[in-house]
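A.B. asks: predicted model and sequence below, questions to follow.
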Amino acid sequence: MVTSLVFFGAGGLLALLIRAQLATPDEHFITRNAYNELFTIHGTTMIFLFIVPFWAGLANFVVPLMIGARDMAFPRLNAASYWFFLFGGAGMFLSFFASGGAAKAGWYSYPPLSEKFYSPGTGQDIWILSLHLVAISSVLGAINFLCTIHNMRAAGMSWMRIPLFVWAVEIYSILLLLAIPVISTALTFLLLDRQVGTHFFDPSNGGSAVLYQHLFWFFGHPEVYIIILPAMGVLSEVIPVFSRKPIFGYKAIAFSTVAIGFYSMLVWAHHMFSVGLPNFLNVFFMLSSMVIAVPTGVKIFNWIATTWRGNLILDTPMLWALGFLCVFTIGGLSGIFLAAFPVDWQVTDTYYVVAHMHYVMFGGGVFGVFAALFYWWPKIFGRLLDERLGKMQFWLVFIGFNLTFFPQHMLGLMGMPRRNFTYSHHGLWETYNLMSSIGSGIMAIGFLVFAANVVKTSRSGPRAGNDPWIADTLEWYTTSPPPEHNFDRVPYVTSARPLRDLRRRLAQADAVG
C-alpha cells in the first residue's frame, strides 16, 4: 500500500510536467519524445502501479480483519506478489534510462505504433516485461483473496453477512483472474512481434492490429471496475457509519456488485467504435454499455437513501465519499454519451475522452482511496489523522480536480486531440488549458497537505482507540493497530453488523446486571 502511494507521487509528478507543457500554446518546455514518454508512463503508473495494487495492499490488511481471520490464507504468496509488483514498477521507471528512452506508445500501446519499426528502443520491451511482472503479482494476490474470503470467515458469517467491501474485493479478484491472462497474451504477442519477427499485429503480413485492441480492451474495461469496485465497497462502509444508519439495501448493493462484474466483461468494444466494426456490433455494445449503468445507479441511489434523514457526520472520510458521489456521477453521465457510437465518432481521441476517463478513474478511484485511508488509518497505525488538514486537503483536491478536468470536456467538443505535445493559438484552447494546468497545481498542493498530515500525526496524532468511528464491522473489535494474530477471540456473527450486535448484547447484559 505504501509502495503504491510512492508510485502515485511519481505518476503525479509526470502529470505536472505534462500540464506545464500544455499550459500555454507553442510551448517547448519538454521535447516531443519526452512528452510521449511522460504520458505513457504516467497512465501506466496510475493504473497498474497505483490504484490496482493499492486496493490489494489495503485489502491484505483489512479483509482478514473484516471476516474475523487471523491472516491471509497464504502469507508467503503475499510476499511473492509484493516483490513481483515492486520489481515490475521499478523496471518501468528505470526504462527512462534505457537505450532510446522509455515506452512512447501510450498506456495501451496500440500497434503499429508499438511495433519495432515505430518504437525501436528497448523501452517498449521493458514496458511489456514490467507489466508481465505486475500481472503475475495481481494474479497471485487475487488467488489469495479468494481463498481467504471463501475459507476463513468467522463462525456465522454467511455470504449475506460479509461486509460490502469484502464483496467488492471478491468480484475484484474474480475480474483480475479473468482479465489478466488476456492482456498477458496480447503483450506476449507484441513482444514476439518485436523480438522474434512474428506478425500477430502486422496487417501487411496477415496479422491484425484490431486483434490487439480486442485483447487489450477485453482486459481494459473490466480493469475500470477492478479500480472502481473496491472504491464502491469503501463507500458502502463509510457512508452508513457517518450517517449513523444501516446501509440501505444491503442485498441490492451486493448483487449489483456481482452484476457490474458480469456486465463489465461484455462491453469492451465500446472503446473501439471508431475502428469500423459492423453496425450490429456497434448497437450491441452501445446498449450493453448503457445497461451497465443500471447496477451502478442502484448503488448510488442506495448510498443517497442511506444518508437520507441520517445524522450526518462530515468527518474527512465522509467528505471523500460524498466527493466520490459527485465526480463519479459526472463521469458516468459523460460515459453514457460516449456509449452512443454516433457521439463517440465525433469526440473519440479528443480531450472529451480524457475528461471522462479522469472523472471515472481519478474521481472514482482516487477519491475512494482517500476515503479508505482516512477511514482505516486509525486501525492500521493506531493514530487519527488531523481533521483540519484532512478537510483542507479534500477541498484543495476537489476544487483542483474539477478545475483541471471539467474544462477538458469543452476542449474535446472544440476538437482538441489528446496526446498532442503542443498546440497553436485556437479560440479558447489557451484559456481552458491554462485552467487545467492551474487546477493540477492546486491538486498537487492538496496532496502535499496529506503528506504533511501523515508526518505530523505519526509523531503526535491522538490515539485512536479500538473503534473511533463507532462502526459496525469486525475490524473495529480488535486493538488499533491489531496484534499479529488479529484477534484474541472472534465473536459469533449474527448479522452484517456484528459489532453493533455485540454492543447491544453488552448493553442488555449491563441493564440486567
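C.D. replies: Looks like it arrived, so ask away.

A.B. asks: C-alpha from now on. contacts and neighbour counts both.
C.D. replies: OK.

A.B. asks: so which residues of the stretch 351-500 of the chain form helices?
C.D. replies: Ranges of helices in the stretch 351-500 of the chain, per DSSP state H, counting those that start in this stretch, are 351-360, 367-381, 387-413, 429-460, 498-512.

A.B. asks: angle of the first one against helix 387-413?
C.D. replies: Using axes from the mean of the first three to the mean of the last three CA atoms, to 10 degrees, the direction of helix 351-360 lies 160 degrees away from that of helix 387-413.

A.B. asks: put this next to the previous one:
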Amino acid sequence: MVDVIREPVAPVPPLEVPDVDLYHPKSWLTTWVFSQDAKVIAVQYAGTALAIGFVALVLSWMMRLQLAFPDDFSFIDANGYYQFITMHGMIMVIYLLTALFLGGFGNYLIPLMLGARDMVFPYVNMLSYWIYLLAVLVLVAGFFAPGGPTGAGWTLYPPQAILSGTPGGRDWGILLMLGSLILFIIGFTMGGLNYVVTVLQGRARGMTLMRMPLTVWGIFTATVMALLAFPALFVACVMMLIDRLLGTSFFMPALVEMGEQLKYGGGSPILFQHLFWFFGHPEVYIVALPAFGIVSDLISTHARKNIFGYRMMVWAIVGIGALSFVVWAHHMYVSGMNPYFGFFFATTTLIIAIPTAIKVYNWVLTLWRGDIHLTPPMLFAIAFIVTFVNGGLTGLFLGNVVVDVPLSDTMFVVAHFHMVMGVAPIFVVFGAIYHWYPKITGRML
C-alpha cells in the first residue's frame, strides 16, 4: 500500500453572521425605539406600567403615613390629599393594571401561545406603545404644572372637577388629566384592534378557539370589552374638556360659586356619571379577566393537572364580559335614580356572581387531587383566589340597593374595591412575573 501524505487543512473560520433583526441592521434604536417585535413592545409596556405604578404606590404610602402621623406629615394638606388620591386611583386602574395586563402580558403571550409569528399589525403595535408613553408623560406633567394635578377624585365627577374650588380645577391639572386619558384611549384602541385581529386571524393551523389557553381567552375578551367601553370614557373626556375650555354646558348645570353666577346652565352631571360608569364597571373586568385566565394557567401548570371544565371556564369568561355591560348603574344608587331602575341593576349585579362562582369552583376542583407544587406562582395564584373571594363576598352586600345606600362612600366600599381590583390583580402580576420571567429573560428568578 502507498501511504498518502495529507496536507494539513487550514481551519475554516466560523461564519460571521451580521447582527441583524428581521428586516434591518440591529441597533439600540431598532431594538428599543422603532422595534416592531411584540416581545420587545411587551417589555416596554410592562416597564413603563411598573414605573408609573411605583409612583402610585409612593402616593398611597404618603397618604397612609399622613393619616397615621398627621403631625409629622403635615406637609400634605387637604388639597394635596385629594390630589394624591386622584392620581393614585387613576394611575393604578388605568395606567398600571390595564396597560400591564393587556399591553404587557397580552403582547408577549398572545403570539407565543397561539403560534403566531408576531402581531398582525406590528407597526401599529409600536405606535400604540409610544402613544401610551406620551399619555403617561402628560399625566406626570400634572405634578409640575401650576396648581398641581387635579384633585377631583379618580372618577372626575363634574361640576366639581372643573370649578375653582377644586385643586387643579381651573388650572392645568384637569386639562392634563383629560388629555392624558384621551391619548391613552387612542393608543389602546390601536393596540386592542391588533390583539383581536391576531387572535381571530393569526392562530397557527389547528389552534382552534376552543384550544386556546385561558390566558388568551381572558385577554381577548377583556380587549373586546375595552374596545366597546373606552369610547364612552373618550366621549366624556372630550365633552368635559370642551366644557372647561369653551364654556359649554354638557355636564354643567346652572351654578353660583362664591356668590357669583357662573356662565354654565342646562348641563347634566348625571350624564357624565352614566358615561363614566358605562366604562368604569367593564374596566373592573378588563383587569380581572386577564387575571382569571393567568390564574387558571398557573394553577393548571403547578398542580400538574388540566384545568377542570375548560369549556365552562371559557363561557364563564365570555358571560362575565357580556354581563358587565348591564350593571354599571350599581355605582350610582345614591345619585337619585328611580328605585325600579336600581332594582334592575341590583338583579344583574347579583346574576354576574354565577359565572364568577363557576370559575372559583373550577379552580378548587383543579387543585383537588392534583400534584400540587407550592412554587411562588402557585402561592400567588392561591392568594389571588382567597383575596378575590373575600372581595367578591363584600360585593354581594354592595350590589343590594338597600344595603349599598348607607355603605356608600365608606371604608367598606374602599375595602371591597381594593380587594377585588387592587390586591388580587397585583398578586396575579407577581405570580405571572415569577412564572414567565425565565421565558422572558432566559434567567431564573
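C.D. replies: Happy to help now that I have it. Here the structure is a predicted model, which is why all the values come from computation and not from measurement.

A.B. asks: mind checking the TM-score on these two?
C.D. replies: Aligned and superposed, the two chains score 0.85 in TM-score terms (TM-score structural alignment, normalised by the length of the second structure); 385 aligned residues with a CA RMSD of 1.1 Å.

A.B. asks: may I see the helices of the stretch 351-500 of the first structure organised as CSV, with distance to residue 64 of the first structure and mean neighbour count added?
C.D. replies: Shown next, in CSV, are the helices of the stretch 351-500 of the first structure (distance: least, CA to CA, whole Å; neighbours: other CA atoms under 10 Å):
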stretch, distance to residue 64 of the first structure, mean neighbour count
helix 351-360, 28, 23
helix 367-381, 13, 23
helix 387-413, 27, 20
helix 429-460, 24, 19
helix 498-512, 15, 13
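
A.B. asks: save those helices as TSV, and put in distance to residue 186 of the first structure too.
C.D. replies: Compiled in TSV, the helices of the stretch 351-500 of the first structure are given as follows (distance: least, CA to CA, whole Å):
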stretch	distance to residue 186 of the first structure
helix 351-360	22
helix 367-381	29
helix 387-413	30
helix 429-460	33
helix 498-512	45
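
A.B. asks: how far away is the residue nearest to the spatial centre of the second structure from residue 210 of the second structure?
C.D. replies: The centre of the second structure sits closest to residue 98, judged by CA atoms, centre = their mean, with a distance of 1.5 Å. Applying CA to CA, to the nearest Å, the value for residue 98 of the second structure to residue 210 of the second structure is 25 Å.

A.B. asks: next one: residue 285 of the second structure
C.D. replies: Distance check for residue 285 of the second structure against residue 210 of the second structure: by CA to CA, it reads 21 Å.

A.B. asks: likewise residue 201 of the second structure?
C.D. replies: Going from residue 201 of the second structure to residue 210 of the second structure by CA to CA gives 14 Å.

A.B. asks: please apply the same query to residue 370 of the second structure.
C.D. replies: 23 Å.

A.B. asks: more neighbours, these two?
C.D. replies: More crowded of residue 370 of the second structure and residue 210, by other CA atoms under 10 Å: residue 370, with 15 against 11.

A.B. asks: quick one, helices of the stretch 251-400 of the second structure?
C.D. replies: For the stretch 251-400 of the second structure, the helices defined by DSSP H, counting those that start in this stretch occupy 269-302, 310-323, 339-351, 353-367, 376-398.

A.B. asks: among those helices, which is the most enclosed?
C.D. replies: helix 269-302 (a mean of 23; mean count of other CA atoms under 10 Å).

A.B. asks: which residues in the first structure does that helix match up with?
C.D. replies: Using TM-score structural alignment, the residues of the first structure aligned to helix 269-302 of the second structure are 209-242.

A.B. asks: what's the mean distance for the matching stretch versus the second structure?
C.D. replies: In this overlay with the second structure, the average offset of stretch 209-242 of the first structure from its partner residues is 0.4 Å by mean CA distance after the TM-score superposition for the first structure.

A.B. asks: the residue nearest to the centre of the second structure and residue 286 touch, don't they?
C.D. replies: Yes - counting by CA atoms under 8 Å, residue 286 is a contact partner of residue 98 of the second structure at 7.0 Å.

A.B. asks: okay, and the residue in the second structure that residue 136 of the first structure lines up against sits in which element?
C.D. replies: Aligned against the second structure by TM-score structural alignment, residue 136 of the first structure finds its counterpart in residue 186. Assigned by DSSP states H and E, residue 186 of the second structure belongs to helix 172-201.

A.B. asks: how close does that helix sit to the first structure?
C.D. replies: Counting by mean CA distance after the TM-score superposition for the first structure, helix 172-201 of the second structure comes out at 0.7 Å.

A.B. asks: can you name every helix or strand that that helix contacts?
C.D. replies: The contact analysis (3 or more CA pairs under 8 Å, 6 or more residues apart in numbering; DSSP states H and E) places helix 172-201 of the second structure against helix 107-114, helix 122-141, helix 214-246.

A.B. asks: give me the angle between the shortest one and helix 172-201.
C.D. replies: Going back to what we said before, that points to helix 107-114 of the second structure. 10 degrees.
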